[in-house]
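Chemist: Quick one, what's the 3D model for this:
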Amino acid sequence: YDSTFIRAPFDGIVSDIFVEVGEYLVPGTPVYDIFSNNSLYVTARFDEMDAARMATSMKVRLKSDALPGRIIEGKVSWISPVVSTDVKASRGVEVHFELSGAEPDMRVGMTLEAEVVVNRKESVKYLPSAVILGKYGEKYVFIVDGNIIRKRVVETGLANWERTEILSGVSESDKVVIPLSSEELKDGMRINRKTLRRSTRF
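Modeler: Below is the predicted model of the structure:
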């Protein structure tokens, strides 16, 4: 009788069951998935060039569309020593993040965006990241020139979700337009009332 029970190796929550009542099993057959809220971690895959700049204990910020307005903090706990060549996933380096504290709203399988802090600078000029546009490596913004919108190529430095460092291309006196989409603005476009309501400065 005792051998008919399946005992978990640790306390946790059953997230999935792979068998049904009355089903015959053979040794080694997976029966269920179990996880513990005390051991949650985040896995992400980074480009090998970006991963080379990381080290364990670096701080990370995490956000999810399922948790709007929330920033979850953690740190890098493990960096794979190899570059993955799994044909089912993009080429890159797997990185694990440990959360700084208990996160009851986190769910196993949740999709997150990760931002690793690899460098810091003080007293820099920056713009909201939302105004920085670009294709094929060229970065640019749109500025107000009288009643015309002008495209201005910029050189950028450090960046995160909220801010991007500006090394050159615009000055503190320039008025930069916040676009609603990358296709909305064009060089030489005349300014209308809607555009003027969405602008920013350094």
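
Chemist: rest of the way, CA atoms for contacts and neighbours
Modeler: Fine.

Chemist: Show me the contact partners of stretch 177-191.
Modeler: Taking contacts as Cα atoms under 8 Å, 6 or more residues apart in numbering, the residues outside stretch 177-191 that touch it are 130-131, 133, 141-144, 147-151, 195-196, 198-200.

Chemist: Kindly report the same for stretch 98-116.
Modeler: Stretch 98-116 has contacts (Cα under 8 Å, 6+ apart) with 37-38, 40-42, 44, 54, 58-65, 72-77, 160-161.

Chemist: Stretch 32-43 too?
Modeler: Here stretch 32-43 has contacts from 8, 10-19, 94-99, 102, 104, 108, using Cα under 8 Å, 6+ apart.

Chemist: List buried residues within those residues.
Modeler: With burial judged by 16 or more other Cα atoms under 10 Å, the buried subset of the contacts of stretch 32-43 is 94-99.

Chemist: Would you point out the most distant pair within these?
Modeler: Longest distance between any two of those is 16.5 Å, between E94 and L99; criterion Cα to Cα.

Chemist: circling back to that earlier point, tell me which of the contacts of stretch 177-191 fall in strands.
Modeler: Cross-referencing the contacts of stretch 177-191 against strands under DSSP state E gives 133, 141-144, 148-151, 199-200.

Chemist: And this one, please, so the two structures can be compared:
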Amino acid sequence: MRPAVRWSLIAGAVVVAGVALRATVFRDAGIEVETARVSRGAVEDAVTNSEAGTVRARERARLAPALGGRVIAIPKREGATFRAGELLVQLDADAARLRRDLARRDLEAARHAVAQARAAAALARRDWDRVAALEPQGLVSAGELDAARARRDEAEAALRAAEAREASARSALELADHALRDLRVVAPFDGVVSQRFVEVGETLAPGQPALEVLNPRRLYVSAPLDEMDIARVRVGLPARVTLDPYPGRAWQGTVSRVAPFVNDVVQQNRTLEIEVELALDPAGPLPKPGTSADVEVILDRHDGVLRVPTFAVIEGRRVLVVQNGRAVARDVEVGLRNWEWTEIARGVREGEIVVTSLDRAGVKPGAAVRPAAGGAPADTAKAAAGAR
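Modeler: Okay, here's the model as predicted:
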């Protein structure tokens, strides 16, 4: 074989080998991207708190005796539960009991005095009636008639005075009973003792707090919303509450109060306070008052709609669909959206794969891409055909 022919064949073989290597070994594998499948599910339109909210007890009170005195008993310590009406604090009541016993005896004496005055008044009225009946016959003098009238009036006045003293004694006994009750602090509702401020043997002044109590089963969340969301929030809307100590768990609730004014203490961060009543799960953990909380107020909800992750949507109107190893731009019409999901009303088909890592270098329409390991498969030719 001539040398020229041999070198031509060698050169041709090299070219063919290069083309084959480029098509196989050195083929562009594409940019590795994170992907998600277009699927059906729920999408909510919601607003969230601008700063951390706080779990609070709807029933919470600092309890104090109406009267002062020395503490002789505190049956419940911090963390102890109680029922409404149960004794929580008892002050020394010896002197108050003596005053009540004295008031009871005074009332008994007053009742006896009324009975005596009533009998005397009845006798005086009978004497008057008898004398008055004899007066037309001229059998009694004017002086005797006047004397009988005076005795009747005096007896009736004495009866009224005795009845007034009885009423006063009855009121004194009621006051003594009230004083005894005011030396006791009883539970206003079912709950738990959260704080104690005194110990047995200490002296309390009237109105000085002895305990703080709360009902851990009537909870709400107080949270600030940005003033831009004021017009969209109203009482009665459903809400979802999450707590940092319980990741992955959410509590349902209802907006029960929207503040009538905007908090403008911080000029650059004007907020509106809302309250959300918590619906407790009997089988779940019981949130602790004082825990920080995040609130989502659900403004609207669409179930069973096509949706994609919100961070897969470009400028609110376009997605990149993985088709034949390429990122293909697709205009879409969106519906409800939140930080996690966006509803797609038109433009993609269920089952198609969209790129979610839009910030990755080189990711743009027409770029060669491949789903990351564990991501959605890239073969969506059938779904793409159906979306056209």
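
Chemist: hang on, the earlier thing: want to throw the ones in strands among the contacts of stretch 177-191 of structure 1 into TSV with distance to P30 of structure 1 and neighbour count?
Modeler: Shown next, in TSV, are those (distance: Cα to Cα, whole Å; neighbours: other Cα atoms under 10 Å):
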residue	distance to P30 of structure 1	neighbour count
L133	48	16
V141	54	23
F142	57	26
I143	60	21
V144	63	18
I148	65	15
I149	61	22
R150	61	20
K151	58	17
S199	57	15
T200	56	15
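
Chemist: Let's have those residues in JSON lines, adding distance to V82 of structure 1.
Modeler: Shown next, in JSON lines, are those (distance: Cα to Cα, whole Å):
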{"residue": "L133", "distance to V82 of structure 1": "33"}
{"residue": "V141", "distance to V82 of structure 1": "38"}
{"residue": "F142", "distance to V82 of structure 1": "41"}
{"residue": "I143", "distance to V82 of structure 1": "44"}
{"residue": "V144", "distance to V82 of structure 1": "48"}
{"residue": "I148", "distance to V82 of structure 1": "51"}
{"residue": "I149", "distance to V82 of structure 1": "47"}
{"residue": "R150", "distance to V82 of structure 1": "45"}
{"residue": "K151", "distance to V82 of structure 1": "42"}
{"residue": "S199", "distance to V82 of structure 1": "45"}
{"residue": "T200", "distance to V82 of structure 1": "43"}
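
Chemist: Map M49 of structure 1 across to structure 2 for me.
Modeler: Using TM-score structural alignment as the criterion, M49 of structure 1 maps onto M228 of structure 2.

Chemist: quick one: that match from E273 of structure 2, how far?
Modeler: According to Cα to Cα, to the nearest Å, M228 of structure 2 stands 13 Å off from E273 of structure 2.

Chemist: Map S39 of structure 1 across to structure 2 for me.
Modeler: Taking TM-score structural alignment, S39 of structure 1 has R218 as its aligned residue in structure 2.

Chemist: and that match, how many neighbours does it have?
Modeler: For R218 of structure 2, the neighbour count with other Cα atoms under 10 Å is 17.

Chemist: now swap in L91 of structure 2 and tell me
Modeler: Counted with other Cα under 10 Å, residues neighbouring L91 of structure 2 total 25.

Chemist: what separates the residue nearest to it when sequence neighbours are not counted from A372 of structure 2, distance-wise?
Modeler: Distances taken as Cα to Cα, 6 or more residues apart in numbering put V71 closest to L91 of structure 2, at 4.4 Å, once the chain neighbours are dropped. To A372 of structure 2, V71 of structure 2 is 71 Å away according to Cα to Cα.
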